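>>> What follows is a predicted structure for the sequence shown.
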Amino acid sequence: MTYTNYPIEHQLDFNRPELFGLRTYYLVACGFYMQALYGLLFIDERMKDFWEMTIHHIITIILISFSIVSSYHRAGSIIIFLHDVVDVFLYSAKAFHEIGRSNIANTLFGMFAVSFFVLRLILLPMFVLNAYFLLDDPVMITSFPPSKFLFKYVTDAYYPIEISSYGVCAFRWCLSTLWLVLIGLALLVCLHVYWFSIIFKMVMKIVLKNDRWNHDPRLNAPKNNEAKNKVV
């Protein structure tokens, strides 16, 4: 269903009222990551995973943009949903932690850890691998011209720089948008593995040591108060 009759039935036409919800969902998701990137760079405190988070947001914005231009929004909406479900548990856990409900916060954090593992480390990689192996499918090859190449010279480009369902082209040299999306998703999976290692350590601390989730381990260690270091 994600590639049947591509691209005829996959155009994210802004004049089709039945696609209003999907368009809105896409624009809200893209806007969220844009503001998150801005906040990360200019407002929020820099955490230990600052560069990883920056790369994540940039890749996500590029993927959302490419999926709209290349009419991959059916697959893209599924991937965005897989990410959004996980965040619900995380931010809920943070909210209950702030109001002092540690037991509820720990439970929600456990649900966050499980959903993160299932959705981002099992279903998302399966989605990427499934798309990769479909590149040899005859229907896929016929439906998706970008699946036939990674880097190619074309002769029918109208403008020096173009971004379309065919590829990202500069002076008639094109990179396949399909391959760019797959590479971007693979990078996201690698980042998720890194973050899950942090989550797993926190879960083990809560379970084995009967501890509470009381801080974000990505936060940098607070600086010592200079006054305490003064010799009286």
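Arrived safely.

>>> Could you use CA atoms for every contact and neighbour count after this?
Fine.

>>> all strands for the protein, in order.
Assigned strands in the chain, in chain order: 151-153, 161-163, 168-170, 173-175 (criterion: DSSP state E).

>>> what's the closest residue to residue 119 other than its chain neighbours in contact with, if anything?
Excluding the flanking residues, the one nearest residue 119 by Cα to Cα, 6 or more residues apart in numbering is residue 82, at 5.8 Å. Counting by Cα atoms under 8 Å, 6 or more residues apart in numbering, residue 82 makes contact with 119, 120, 124.

>>> mind redoing it with 10 Å?
For residue 82, the contacting residues are 76, 115, 116, 118, 119, 120, 123, 124, taking Cα atoms under 10 Å, 6 or more residues apart in numbering as the criterion.

>>> what are the ranges of the helices in this protein?
In chain order, the chain shows helices spanning 20-42, 50-69, 73-98, 102-115, 124-133, 138-143, 177-208, 226-229, with DSSP state H as the criterion.

>>> Distance to residue 161 for the ones you listed - can I get that in a markdown table?
Supplementary listing: those in a markdown table, determined by distance: least, Cα to Cα, whole Å:
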| stretch | distance to residue 161 |
| --- | --- |
| helix 20-42 | 23 |
| helix 50-69 | 14 |
| helix 73-98 | 23 |
| helix 102-115 | 40 |
| helix 124-133 | 27 |
| helix 138-143 | 24 |
| helix 177-208 | 14 |
| helix 226-229 | 55 |
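
>>> another one to put next to it:
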Amino acid sequence: MGLSERFWHHEYWLPPGATWEDMKESAGTRYPQPQDLLLCIPGALLLIIVRCTFERTVALPLGRRLGVSDKLRPKVQPNATLESFYVLLGRTPKEEDLISLAKQSDLPVKKVETWFRHRRAQDRPRLMKKFCEASWRFTFYFTSFFSGLALLYDKSWFWDHTMCWLRFPQQPLPPALGWFYLLELSFYCSLVATLPFDVKRKDFKEQIIHHIATITLIFVSYCANLIRFGMIVMLVHDASDYILELAKMLHYMKWKWVCEAVFIVFAVVFIISRLVIFPLITYYYFVTKFQFFIVSCLINAFLMILQLLHVFWSYLIIQMIFSVILCGEKRKDARSDTEESDRSEAEDLAKNKE
């Protein structure tokens, strides 16, 4: 038996007693085929093109009209010694490094420290870039959630989750659900491809873990014909994502009170959907009501990874609500990419103008 045959052996992918013969296409009846997922590669590329077009032709003009503007940042004087250290050794030199660099550059230590602060500011993403990214994600998540809701609203298994396993795995695949699955997979593949170019936030590592887990779950659940269960899980996830992106857009627009109200709505929806509904669906309807086989164990492992990420993000959300909104502390995004405060930038600009 070759490697490919071993990988696709029915005992790994399907419950006991089921084989790939049970999922052979016949007249008028179609089942998921693993080769369908290869379309996610051109799909991801197409979404990246659509995103670039959307950000330039829609999000950018919209942001300008809504008052989003980039702050002026101090210009860095060219310095080969400092630039070499910045690129090769680190963006934030220690005190002993500052002293050494000051001697090499024949500059006061304070000026070297200021140079690095300004250099870091140059690399930070502009406010308009963050607004455009949030606008794209809001558009996709909003469309995805309500499209998914429209697709599942009239499905009996959407309301009675025990019916997700009725005659499994011999459950025909409606074309609309197949395309929705492919769109979601293409989107997350596009997110992974653009991660190096997107705004880098403090939870960058957690984002990578989340995207890998999501792509794996979509791929595996499609091949094993767990489409019904997968659709419900994706809908639960999309329920809060578009609200968060809307809150970010309002934050960049400096609509403080509206932003805080939307963020509280997001927090409520996120916690209910990710810490109540998601565990109920996955651990009650999937773990306790379903036959175990190798792929189902793999799915359980990745669902657990997602749940741990949900707990981590819920902690950050609750922390932000109490510290920023309720206690009135200085606003700072729990997933912010910002290193320096706006006040320090304003002071530097003022000094440069004097």
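Thanks, I have it. All values reported here derive from a predicted model rather than from experimental measurement.

>>> Can you calculate the TM-score here?
With the length set by TM-score structural alignment, normalised by the length of structure 1, the two chains reach a TM-score of 0.72; 182 aligned residues with a Cα RMSD of 2.2 Å.

>>> one step back: turn the strands of structure 1 into TSV, columns for mean neighbour count and distance to residue 25 of structure 1.
Putting those into TSV (neighbours: other Cα atoms under 10 Å; distance: least, Cα to Cα, whole Å) gives the following:
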stretch	mean neighbour count	distance to residue 25 of structure 1
strand 151-153	14	31
strand 161-163	16	22
strand 168-170	19	24
strand 173-175	20	27
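
>>> so which of the ones you listed gets nearest residue 54 of structure 1?
strand 168-170 (22.5 Å; Cα to Cα).

>>> Apart from its chain neighbours, what residue comes closest to the most centrally placed residue in structure 1?
In structure 1, the C-alpha nearest the mean C-alpha coordinate belongs to residue 60, at 4.8 Å (Cα atoms, centre = their mean). Once flanking residues are discounted, residue 60 of structure 1 sits nearest to residue 33: 7.4 Å by Cα to Cα, 6+ apart.

>>> Same check on residue 218 of structure 2?
Residue nearest to residue 218 of structure 2 in three dimensions, not counting chain neighbours: residue 185, with 6.5 Å by Cα to Cα, 6+ apart.

>>> do the same with residue 52 of structure 1
Residue nearest to residue 52 of structure 1 in three dimensions, not counting chain neighbours: residue 191, with 7.0 Å by Cα to Cα, 6+ apart.

>>> Near the alignment partner in structure 2 of residue 181 of structure 1, how many other residues are there?
When structure 2 is aligned by TM-score structural alignment, residue 181 of structure 1 is paired with residue 299. For residue 299 of structure 2, the number of neighbouring residues by other Cα atoms under 10 Å comes to 19.

>>> Enumerate every residue touching residue 299 of structure 2.
By Cα under 10 Å, 6+ apart, residue 299 of structure 2 lies in contact with 213, 216, 217, 218, 220, 221, 282, 286, 305.

>>> gap between it and residue 263 of structure 2?
Taking Cα to Cα, to the nearest Å as the criterion, residue 299 of structure 2 is separated from residue 263 of structure 2 by 31 Å.

>>> Could you double-check that residue 49 of structure 1 lies in contact with residue 218?
Yes - with contact taken as Cα atoms under 10 Å, residue 49 of structure 1 and residue 218 are classed as touching, separated by 6.4 Å.

>>> Give me the common contacts of these two.
When contacts are counted by Cα under 10 Å, 6+ apart, residue 49 of structure 1 and residue 218 have residue 195 as shared neighbours.

>>> Specify, as a residue range, where stretch 235-244 of structure 2 falls in structure 1.
With TM-score structural alignment applied, stretch 235-244 of structure 2 matches the range 81-90 in structure 1.

>>> tally of neighbours for residue 228 of structure 2?
21.

>>> Also residue 122 of structure 1?
Residue 122 of structure 1: 13 surrounding residues under other Cα under 10 Å.

>>> Next: the one 5 residues further on.
Counted by other Cα under 10 Å, the residues lying close to residue 127 of structure 1 total 15.

>>> Please apply the same query to residue 210 of structure 1.
Counted by other Cα under 10 Å, the residues lying close to residue 210 of structure 1 total 10.

>>> show me the contacts for it.
Contact partners of residue 210 of structure 1, counting by Cα under 10 Å, 6+ apart, are 203, 204.

>>> quick one: it from residue 19 of structure 1, how far?
48 Å.

>>> Residue 211 of structure 1 too?
The span separating residue 211 of structure 1 from residue 19 of structure 1 equals 47 Å under the rule Cα to Cα.

>>> now swap in residue 98 of structure 1 and tell me
Taking Cα to Cα as the criterion, residue 98 of structure 1 is separated from residue 19 of structure 1 by 38 Å.

>>> just residue 217 of structure 1 next, same as before
Distance of residue 217 of structure 1 to residue 19 of structure 1, given as Cα to Cα: 41 Å.

>>> What residue in structure 2 is paired with the residue nearest to the centre of structure 1?
Residue-level alignment of residue 60 of structure 1 against structure 2, with TM-score structural alignment as criterion, gives residue 214.

>>> How about residue 113 of structure 1?
Using TM-score structural alignment, residue 113 of structure 1 lines up with residue 267 in structure 2.

>>> How about the contacts made by its match?
Applying Cα under 10 Å, 6+ apart to residue 267 of structure 2 gives the contacts 240, 243, 244, 261, 273, 314, 317, 318, 320, 321.

>>> follow-up on the earlier one: between the helices of structure 1, which one is closest to residue 5 of structure 1.
Among the helices of structure 1, the nearest to residue 5 of structure 1 by Cα to Cα is helix 138-143 (6.8 Å).

>>> now the closest one: how far from the chain's centre is it?
Distance of helix 138-143 of structure 1 from the chain centroid (Cα atoms, centre = their mean, to the nearest Å) equals 27 Å.

>>> do the same with stretch 193-213 of structure 1
The offset between the C-alpha centroid of stretch 193-213 of structure 1 and the centroid of the whole chain comes to 22 Å, using Cα atoms, centre = their mean.

>>> Any buried residues in that stretch, and which?
Neighbour counts using 16 or more other Cα atoms under 10 Å place 193, 195, 196, 199, 202, 203, 206, 212, 213 of stretch 193-213 of structure 1 among the buried residues.

>>> Please apply the same query to stretch 116-123 of structure 1.
Of the residues in stretch 116-123 of structure 1, those buried under the neighbour-count criterion (16+ other Cα under 10 Å) are 116, 117, 119, 120, 121.

>>> about what we covered before: which position in structure 2 pairs with the residue nearest to residue 60 of structure 1?
That one, residue 33 of structure 1, aligns with residue 188 by TM-score structural alignment.
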